[in-house]
Structures are given as structure tokens and as C-alpha cells.
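1. next comes the sequence, and after it the predicted model I'd like to discuss.
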Amino acid sequence: MDSQWRKSSRSGSNGACVEARHVQPAVEVRDSKDADGPILRFSGDAWSTFVTGLKR
């Protein structure tokens, strides 16, 4: 992941999506419908743990 915002390829067309981007050393997440709204920031370790949990 780079500094561009990206949506999951599995996102539907209903607009209820989140976007993520990698900003060293963190990962940022936002609501795709509110690009100027709040951004959540997670450490790389926390993001990896989250993604691993999703894959289970």
C-alpha cells in the first residue's frame, strides 16, 4: 500500500466503504463518503493483527 487512498476490490456499489492508505509507519482509514471527515490511524502492527483476524 502506498500513500494513495484505496478501497477494497470487494467493496460494493452502495457507497458504504472505507478507504485505507499507508503513511509510514502507520495505516490510515477513512469513510469513502466523507473524504474530509475524521481519519483513524493505526500502527503497522495493529493493522497487521486486524487484517490477520479478518482472514480467519
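-> Arrived safely. Numbering: from 1, shown residues only.

2. for the rest of this, base every contact and every neighbour count on C-alpha atoms.
-> OK.

3. what sits against Ser13?
-> Contact partners of Ser13, counting by CA atoms under 8 Å, 6 or more residues apart in numbering, are absent.

4. take this one as well and set it beside the first:
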Amino acid sequence: MSTTPLAWFKSSYSSGDGDSCVEVAACPSTVHVRDSKLDESPQLALAPAAWTHFLGYAAQG
């Protein structure tokens, strides 16, 4: 298991005032997603194909 910290990026769709912040950290085999408002936020770990499918579905929204 890697001990390298994840590089988190805030979604461009997150609001500027901090009330709806989603962050993503992409690795070669996993895309991590979390809510940035919580100190110890639970994380989703998705396969890259699942993340791509989610983004395509969300864009149809």
C-alpha cells in the first residue's frame, strides 16, 4: 500500500462559499471522492471506468 498522500482537487461545480464542496483525487487504478466539509470525511473509491460512467451520466442531468 502506498503512503504517498493523495492530491485532492475541488470540483469546478462546487460552490465558492464552501457549502457544497466535492473533492477528487485520481490515481492510476482508483478515483477517490470525498466531501471536503468534514474533517474525517468518508471517501468513495471508484474504478476509473465507473467514474467515467458517472461523469457521463451526470452530464446528461
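-> Arrived safely. Please read all numbers here as calculations on a predicted model, not as lab measurements.

5. for Gln4 of the first structure, see how far away Pro25 of the first structure is.
-> Between Pro25 of the first structure and Gln4 of the first structure the computed distance is 15 Å (CA to CA, to the nearest Å).

6. just give the nearest non-adjacent residue to the spatially most central residue of the first structure, would you?
-> The centre of the first structure sits closest to Ala20, judged by CA atoms, centre = their mean, with a distance of 2.5 Å. Of all residues not flanking Ala20 of the first structure in the chain, Val29 sits nearest, at 4.4 Å (CA to CA, 6 or more residues apart in numbering).

7. pretty sure the one you found sits in a helix.
-> No. Membership of Val29 of the first structure in a helix is not supported by DSSP: H, G, I helix; E, B strand; the rest coil, which gives strand.

8. show me what the residue nearest to the centre of the first structure lines up with in the second structure.
-> When the structures are aligned by TM-score structural alignment, the residue of the second structure matched to Ala20 of the first structure is Val24.

9. may I have the secondary structure class of that match?
-> Per three-state DSSP, the local secondary structure of Val24 of the second structure is strand.

10. residue contacts, it?
-> With contact taken as CA under 8 Å, 6+ apart, Val24 of the second structure is in contact with Trp8, Phe9, Lys10, Ser11, Val31, His32, Val33, Arg34.

11. swap the cut-off to 10 Å and go again
-> If you count contacts by CA atoms under 10 Å, 6 or more residues apart in numbering, Val24 of the second structure has them with 6-11, 31-36, 43-45.
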